[in-house]
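S.K.: My questions concern the predicted model and sequence given below.
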Amino acid sequence: MIPVPRYSCVIEDCTQESKKGIPMTILEIGNTPPDFTLPKDGGGAITLSALRGGPVVLYFYPKDDTSGCTQEAIEFSGLKTEFEKLGAKVIGMSPDPVKKHDKFIAKHDLKIALVADEDKKIVDAYGLWVEKSMYGRKYMGVERTTILIGADGKIAKIWNKVKVPGHAAEVLQETKALIA
């Protein structure tokens, strides 16, 4: 068995430095998002650049098995067949480890791929490891964001600070429009 790298990240068109001191891409339509290779649920790894040739829905979420993250994963899973008909891959990314992803998938019968960015280097490179606040307490966390990447590897649409209900259906509509 070939060992899978824990992570790797190739940053193109960098214009800022992240909080962790690594180059960070400004996420804008038309830009190439940072490439990565990350371990995925069930074993193996996913490399973003290897998915070129078809649309990719890359969604970032804070944590497995919390209410909003569970609802989002279930909604994307429910539409997986529709995304596949369009040649699109759906990938969820959080800082949770692969073992936690595996349990999350089994518990909720999820059908989508989940990648683990345990050291948060990729979410940071995307500028999505941000300061948050809840009940007056400040902490660092993942900003719920979805990026639709075209077959050419360029960002076609970005949803920041996603509100979960109905979001997966909206992303599906934009994916249909992208390939039309």
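M.R.: Yes, it's here.

S.K.: going forward, measure contacts and count neighbours with C-alpha atoms only.
M.R.: Fine.

S.K.: Count the neighbours of residue 85 for me.
M.R.: 9 (other C-alpha atoms under 10 Å).

S.K.: Tell me how far it lies from residue 120.
M.R.: Taking C-alpha to C-alpha, to the nearest Å as the measure, residue 85 falls 32 Å from residue 120.

S.K.: all strands for this structure, in order.
M.R.: Assignment of strands within the chain using DSSP state E yields the ranges 8-10, 14-17, 23-25, 35-39, 45-47, 56-60, 89-94, 113-116, 129-134, 137-142, 145-149, 155-159.

S.K.: so which of the ones you listed gets nearest residue 103?
M.R.: With C-alpha to C-alpha as the criterion, residue 103 lies closest to strand 113-116 of the strands of the chain, at 11.3 Å.

S.K.: could you say what helices and strands that closest one packs with?
M.R.: Applying 3 or more C-alpha pairs under 8 Å, 6 or more residues apart in numbering; DSSP states H and E, one finds that strand 113-116 contacts strand 35-39, strand 89-94, helix 98-108.

S.K.: try it against this one:
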Amino acid sequence: MTTENTRLAVGDTAPDFTLQDQDGRPVSLHDHAGKNVIVYFYPAASTPGCTKQACDFRDSLASLKAAGYVVLGISPDPIGKIIRFAQKEGLTFPLLSDEDHAVAEAYGAWGEKKNYGRTYEGLIRSTIVVDPAGKVSLAQYNVKATGHVERLRRALGVD
């Protein structure tokens, strides 16, 4: 089970990964070496909160790219669900399938959750920003989907 001390902190080396995107391509963190990378973890494609968050990233993509950021979304969904989600919502940035949640675990984004009095393990909505040297420059856990991208843009100084 994930605990606070397994979460990434500013200055940590971001774990590398390679996952399949909605276009069937392998995408690795090291593919973006030398760039700022926003790695965001979302629980489930096509749910209201995840759709809102993904569309907010889509709508902010041009300004994030202009400021030097790459966006990668990761969920435990199977690739077929991710493909349908990307197509339906017009998502043009990589959405990656982490079905065994190994990457989420490595990033501290998998752990105990509580919902309506029920405790279970699942994906914790999280955003990690990795700097050009591969170090964590921002780590946010348990983020709220609505307004998250706007708050992130402010934190990163992106207009």
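M.R.: Cool, the structure landed. Remember, predicted model here, so these are calculated numbers, not experimental data.

S.K.: so what number do they get for TM-score?
M.R.: TM-score for the superposed chains, counting by TM-score structural alignment, normalised by the length of the second structure: 0.91, backed by 156 aligned residues with a C-alpha RMSD of 1.7 Å.

S.K.: what's the most buried one of the strands of the first structure?
M.R.: strand 113-116 (a mean of 26; mean count of other C-alpha atoms under 10 Å).

S.K.: from the chain's centre, how far out does it sit?
M.R.: 8 Å (C-alpha atoms, centre = their mean, to the nearest Å).

S.K.: From residue 117 of the second structure, how far out is the residue minimising distance to the centre of the second structure?
M.R.: Closest residue to the average C-alpha location of the second structure: residue 40 at 1.3 Å, with C-alpha atoms, centre = their mean. Distance, residue 40 of the second structure to residue 117 of the second structure, by C-alpha to C-alpha: 26 Å.

S.K.: Residue 1 of the second structure now?
M.R.: As judged by C-alpha to C-alpha, residue 1 of the second structure and residue 117 of the second structure stand 18 Å apart.

S.K.: Name the nearest residue to the residue nearest to the centre of the second structure, sequence neighbours excluded.
M.R.: Closest residue in space to residue 40 of the second structure, ignoring its immediate chain neighbours: residue 127 at 4.2 Å, by C-alpha to C-alpha, 6 or more residues apart in numbering.

S.K.: May I have the distance across stretch 120-133 of the first structure, first residue to last?
M.R.: Across stretch 120-133 of the first structure, first to last residue, C-alpha to C-alpha, it's 19 Å.

S.K.: Ok, stretch 113-129 of the first structure next?
M.R.: By C-alpha to C-alpha, the extent of stretch 113-129 of the first structure from end to end equals 21 Å.

S.K.: Stretch 114-133 of the second structure now?
M.R.: End-to-end distance of stretch 114-133 of the second structure (C-alpha to C-alpha): 35 Å.

S.K.: Over in the first structure, find the residue span it aligns onto.
M.R.: Counting by TM-score structural alignment, stretch 114-133 of the second structure falls onto residues 133-152 of the first structure.

S.K.: could you dump the helices and strands packed on strand 113-116 of the first structure to CSV with distance to residue 168 of the first structure?
M.R.: Formatted as CSV, those follow (distance: least, C-alpha to C-alpha, whole Å):
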stretch, distance to residue 168 of the first structure
strand 35-39, 23
strand 89-94, 10
helix 98-108, 17
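
S.K.: No further questions, thank you.
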